[in-house]
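>>> What follows is a protein structure lacking sequence information:
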C-alpha cells in the first residue's frame, strides 16, 4: 500500500479485520512512509461520530476552509463532508487515516450510507485515504473502496514474532504452538512476547506460558477458534496482570484501568501522570507504587512508550516522556471495569489526573499552549466516555477543565476549536444544571468563542444570559460577574456604539478598581478598552495618552512579552499613525510584529492584525503596489485562519479595494467595495461604522467615475446614517460632510451664475 502514497489511485483503502490484528500498525507504516517523503499526514479516530466530525472540520479549517462554512457545517445547515473534501481536493500529496472506524453508521453523513462514496470516506487522486475497521463486508463499503483484509498471522509468522520479542523463551516449534493457541492475533502475540521478556514474568518459556493460559483461563479461552478478538487479547493481559500481582505489583491492574479512560493510540505526557493522584488506586503501595506499576505495564506491553512516528501521525509532538495504550485494550478495559465502583474510581482518577496536569497552565502564556494541545484529545475522550459515570465532584472538575481548554484555545487564536470544546463540555456535563458555576463558566466560554469568531450580536446575547446567572449565583461584585459586564461592553463597541460602550466600561472600571485594585490585569484590560472607545470616537491623541498609561503598568505587572502588553503596544502604534506619523507608526508596528511572531506565531490573529497595519502604513507613505502585495498576503492568511466572512478579513478586503482605487482602476475598486459592502451588511449590519465606511468609499469611487448625481445621493445617505450613529462631530461624519460639499459646491456656484 505504501506505493499509493506517491500515486493515489482514486479509491479509499480499507484495512479490515478483527481488533488487534495489526490494522493500525499497517496504517502507521503508511503514515511513516508519507512523513519521510515530506507529505502531510492526518490521523483521525473513528470511534465517535461527533469527535470524527469535529476533527475533520478542524482539518478543513487548517486547509483554509471558511470559518462561516465550518460553523454552518457544525450546526447541520450544510453538508460537513463537502466542506472537508472541498479543501482536501484543493491540496495534493497528503495521507488521511481514519482509525478504528468499526461502526459504519458513524461514517454516514446526512443519512447517506458509506457505500454511496459521497460522505466522509471518499476516493481521491489528490491524496490517499486509509481506513481501519472491523467491518470487512465489501457490500457496506461500496465500489469506490478497495478492501485489504488483515487476518490472523500464520503459525510460522506468529512464531517469528514471538521469537523476535522473547528469543530465549523456547524453540521455533514451541513459539508456533503458542501462536496457534493465541489465534495468530498480532496484539495478543505482542502482549505474550512482551510478558515473556519481562523481568516480572513468572513464566519464562513459550511452553509454560501456554500451560498457564490453559490452566488459568480455560473457561475464557474456550475451544480454539471459538473466541473473538477481545477475548484473545483479554486472556493475554490477564496472564500478565495476574503474574504482576503475584510478583508484588497488584496495583498494575488499577493503573491500567485509569489510563484506559484516556484516548487510545494518543500519547499521554508522562510528566502529567501525577503520582499523588495515581497513588489513590495503588492500594497499600500508595504514590510510591506508581512508578513500579507503570514500569511493569510497559515491560509486559500493556502500555507503550510512544515512537516519534506515532506521535507525528497522531498530530502530537514527539518526545521520550509519553506513553500510550492500544485502542482495543482501552476500550475493552473500560468495558471490563464497567459502571461499578471500580469503573467510577478509575474514571474519577483519570479526570483528576487531567486536572492536575492542566490546572496550573496559564491560558495567556503561549509557552503553555503545547501542553494543552497534548491533553486536548484526552479531555475530549473523558467528556465522551467518563462524564456519564463519575460523581458530581469529578463532573465539575471535568467541566472546569473544558472551560480552561476553551479559554486557552481562544488566546491561541483557535476560535472554532474553542467553540467546539465549550459546546462539548456543556453537552457532556449538562446534569450539573444551568445554575451551576461550572456550567455558567462554560456558557461564558461559548460566548467568548462567538465573540472572536466575529459574531458580536450572538456573543452579546450569550453574555447577557451569563450575566444574569452570575449576578444570581455569585453576586454583582464578583470578579467573574465584572468580567462578563466587561465583555458586554466590548460587544456593544463591536456593534458600533462606542459612546455607550465607553459608559459601560467606565462603570466596570470603577467596580474593578474597588474590588481588584488599580494594577490588577483585569482592571488594566478595562482601561485598555476605554482607550479603544475614545479612539473610535475620534480622539486619537487622548487615546494614545490612555494607552501609554496602561502600557507603563502592564510592562511592570505582566511583562513586555505578554499578549495583553503587545496588544497595547499595537494600539499605541495605531494611534501614532492616526495622528499622521505613518513612518513612526510603521516602525512601532514592526517592533510589535517581531515579538508577536516569536511569542504567538506567524498565523495568530493578533500577528495578522499587525501585518495588516504595516500594509496600511506602507499605503500612507505612498507605495501602493507594495501595500497591495502585503494586504493580499494578509488576506490569504486571514481567510485561512479566520474565514472569509470574519470582520477582520472583510477589513483587509476593504483596504485592497482602496489600494486598487489609488492605482487608478476605479471600476475594479467599486466592484471590490460592493462585494465587501454586501458581506459587511450581512455580517455586521447596515448601521455598523465599518459598513458605513465602505458605503462612503463607494460614493467616492462613483464620483471619480463622473456620476456626480449618484455620488451625491450616496454621500447624503451615508451622512445621514453617520450623523445618527456616530454624531455630527465625529471625524468620519465630518469627512463625509466635506466630501459632499466638495462635490456639490461647484454645482451650487454654477446655479448662482
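Now that the structure is in, tell me what you want to look at. Note that the structure is predicted; figures quoted are calculated from it, not measured. Numbering: from 1, shown residues only.

>>> Please make it C-alpha for all contacts and neighbour counts, starting now.
Noted.

>>> longest helix in the protein, by residue count?
In the chain, assigned by DSSP state H, the helix with the most residues is helix 731-752.

>>> Now residue 685. Nearest residue, chain neighbours left out?
Leaving aside its chain neighbours, residue 685 sits nearest to residue 691 (7.2 Å; criterion: C-alpha to C-alpha, 6 or more residues apart in numbering).

>>> where do the helices sit along the stretch 51-200 of the chain?
Ranges of helices in the stretch 51-200 of the chain, per DSSP state H, counting those that start in this stretch, are 67-74, 80-88, 138-141, 155-165, 172-181, 186-196.

>>> right, so of these, which gets closest to residue 637?
helix 67-74 (12.4 Å; C-alpha to C-alpha).

>>> and the residue nearest to residue 647 when sequence neighbours are not counted, helix, strand or coil?
Nearest residue to residue 647, sequence neighbours excluded (C-alpha to C-alpha, 6+ apart): residue 454, at 6.0 Å. Secondary structure for residue 454, judged by DSSP: H, G, I helix; E, B strand; the rest coil, is coil.

>>> Can you show me the helices along the stretch 251-400 of the chain?
Under DSSP H, counting those that start in this stretch, the stretch 251-400 of the chain gives helices at 252-259, 275-278, 288-299, 308-313, 327-337, 341-358, 369-385, 392-411.

>>> could I get those as TSV with mean neighbour count and distance to residue 181?
Below are the helices of the stretch 251-400 of the chain laid out as TSV (neighbours: other C-alpha atoms under 10 Å; distance: least, C-alpha to C-alpha, whole Å):
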stretch	mean neighbour count	distance to residue 181
helix 252-259	24	24
helix 275-278	18	35
helix 288-299	20	22
helix 308-313	20	30
helix 327-337	19	19
helix 341-358	22	31
helix 369-385	19	33
helix 392-411	23	42
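
>>> wait, which of these is closest to residue 432?
helix 392-411 (7.3 Å).

>>> So which elements touch the closest one?
Secondary-structure packing of helix 392-411 (3 or more C-alpha pairs under 8 Å, 6 or more residues apart in numbering; DSSP states H and E): helix 341-358, helix 369-385, helix 415-428, helix 437-452.

>>> Structure two is appended below for comparative analysis:
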C-alpha cells in the first residue's frame, strides 16, 4: 500500500497518495506503535506528498516529529535520521529559508560523511541539495564548485550515464545558465538529453525534463522556433506518459505560453495560461505556489496587453496569497 502511494505520488495524484499514506500510517501505529521505524517511514513519505502540494507548514511539522522519533529510536547519526533531516532542509529551501536550509544541509553532510562515507550516494544527494541552496542564494561560484564535485564523484561511483550522475550534470547546466554561460549550459543540456534518450527512452519523464530544460535555454537565446518545436514535442510526451493534468505537463505548457508571450503573441499566451491556471486550481488548490505562479504569469500577459485593471487585481490576489502561504519576505512574494 505504501509502494502504491509512492506510485500515485510520482504520477502527481496527490490526493490519492495522501489518502493511502494516511491509511498506512494509522494501521502501522496500531500494529507497531507510533515510534516504530516503519511507522516513521510512512510519516516521512507523507511529508513528501505535503511538500509536492506546497503544504510547507504541514510538511515541516510532520518532519520535525519524524526526526525526533528517529533520533530517539535509531540515533542522531542513523542514515534514516540524516535523510529525514535532509528532506527537512528541502522544505526550508522551498520556503525560501536559505540560511536554515544551508545550516541543516551542512550538518547532514558531515553526518553522512562520517557514517556512510564521502562518496556514498546519500551523501552525494545532500551535497547536491546544498549546491542548489547556494544556487538559490545566487552564490554561483560555491554552487558550481560543489556541483562539479558531486558530478565527478557520481561519475566515478555510479558511472557517466547513471541517472543520478545525469541529474548532477543537469543541475550544473542550471548554474552555468544563471552565470550567463549559455553555450556551456546548452552543451551540458544536450549531453544529458541524449544520454537519457539512450538510457531511459525518448518518452521517459527524465528525458522529457531534459528537453524542457533545453527549451528554456533556446527561449532565453531568442531562438523561438527551436524552443516552440521542442516544447510541443515535450508537451505531447508528458500528456501521453503522465497525463494532461500532471503537474509536470502543466509546467511545460506554462513555459510554452511564455514562448508566446516573449514573441508578443498575447492571445495565444493568455489562452494557455488560463488553461494551466484552472487545471492547477483543480489539481493543486487555489493557494498552491504553482497555481499562484500561473496567476502571476497571466497578470504579466494582461499587463503587456495594457489591461491594467485586470493585471492589478490578479497581482494583488497573488501577493496576498503568497504572504499567507510563503511569508512576507519569501523571494516569490517579493518578486511578483
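Received, thanks. If you're wondering where the values come from, they're calculated on a predicted model, not measured in any experiment.

>>> Fetch the TM-score of the aligned pair.
Comparison of the two superposed chains (TM-score structural alignment, normalised by the length of structure 2) gives a TM-score of 0.77, and 323 aligned residues with a C-alpha RMSD of 3.9 Å.

>>> could you dump the helices of the stretch 51-200 of structure 1 to JSON lines with distance to residue 536 of structure 1 and mean neighbour count?
As requested, those are exported to JSON lines (distance: least, C-alpha to C-alpha, whole Å; neighbours: other C-alpha atoms under 10 Å):
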{"stretch": "helix 67-74", "distance to residue 536 of structure 1": "27", "mean neighbour count": "20"}
{"stretch": "helix 80-88", "distance to residue 536 of structure 1": "37", "mean neighbour count": "20"}
{"stretch": "helix 138-141", "distance to residue 536 of structure 1": "58", "mean neighbour count": "15"}
{"stretch": "helix 155-165", "distance to residue 536 of structure 1": "70", "mean neighbour count": "20"}
{"stretch": "helix 172-181", "distance to residue 536 of structure 1": "75", "mean neighbour count": "21"}
{"stretch": "helix 186-196", "distance to residue 536 of structure 1": "64", "mean neighbour count": "26"}
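
>>> For the helices and strands packed on helix 392-411 of structure 1, give me JSON lines that also has distance to residue 657 of structure 1.
Compiled in JSON lines, these are given as follows (distance: least, C-alpha to C-alpha, whole Å):
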{"stretch": "helix 341-358", "distance to residue 657 of structure 1": "45"}
{"stretch": "helix 369-385", "distance to residue 657 of structure 1": "36"}
{"stretch": "helix 415-428", "distance to residue 657 of structure 1": "27"}
{"stretch": "helix 437-452", "distance to residue 657 of structure 1": "25"}
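
>>> now for those helices, which one comes closest to residue 742 of structure 1?
In this view, these are compared for proximity to residue 742 of structure 1 by C-alpha to C-alpha, and helix 437-452 is the closest at 39.3 Å.

>>> And the helix or strand just after that closest one, what's buried?
Later in the chain than helix 437-452 of structure 1, the nearest helix or strand by DSSP states H and E is helix 456-473. For helix 456-473 of structure 1, a neighbour-count test (16 or more other C-alpha atoms under 10 Å) marks 456-457, 459-460, 462-467, 469-471 as buried.

>>> Just send those back as a markdown table, with distance to residue 57 of structure 1 too.
Output for the buried residues of helix 456-473 of structure 1, formatted as a markdown table (distance: C-alpha to C-alpha, whole Å):
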| residue | distance to residue 57 of structure 1 |
| --- | --- |
| 456 | 23 |
| 457 | 24 |
| 459 | 22 |
| 460 | 26 |
| 462 | 24 |
| 463 | 26 |
| 464 | 29 |
| 465 | 28 |
| 466 | 28 |
| 467 | 31 |
| 469 | 32 |
| 470 | 33 |
| 471 | 36 |
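
>>> related to what we said a few turns ago, between the helices and strands packed on helix 392-411 of structure 1, which one is nearest to residue 25 of structure 1?
For residue 25 of structure 1, the closest of these is helix 369-385, at 20.2 Å, according to C-alpha to C-alpha.

>>> Quick check, residue 188 of structure 2 in contact with residue 169.
Yes. Because the distance of 6.6 Å satisfies C-alpha atoms under 8 Å, residue 188 of structure 2 is recorded as touching residue 169.

>>> before we move on, back to that, and the residue nearest to residue 685 of structure 1, what does it touch?
By C-alpha atoms under 8 Å, 6 or more residues apart in numbering, residue 691 of structure 1 lies in contact with 677, 680, 681, 684, 685.

>>> I'd like to know which of these is nearest to residue 355 of structure 1.
Closest approach to residue 355 of structure 1 among these (C-alpha to C-alpha): residue 684, at 38.6 Å.

>>> before we move on, the earlier item: look up how far residue 630 of structure 1 lies from the residue nearest to residue 647 of structure 1.
23 Å (C-alpha to C-alpha, to the nearest Å).

>>> what does residue 669 of structure 1 give?
The gap separating residue 669 of structure 1 from residue 630 of structure 1 is 17 Å, by C-alpha to C-alpha.

>>> ok, the two, which is more surrounded?
residue 669 (25 against 20; other C-alpha atoms under 10 Å).

>>> Mind telling me what residue 208 of structure 1 corresponds to in structure 2?
Using TM-score structural alignment, residue 208 of structure 1 has no partner in structure 2.

>>> ok, now how distant is residue 208 of structure 1 from residue 663 of structure 1?
Residue 208 of structure 1 is 85 Å from residue 663 of structure 1, by C-alpha to C-alpha.

>>> who has more neighbours, the two?
Ranked by neighbour count (other C-alpha under 10 Å), residue 208 of structure 1 and residue 663 place residue 208 first, with 17 against 13.
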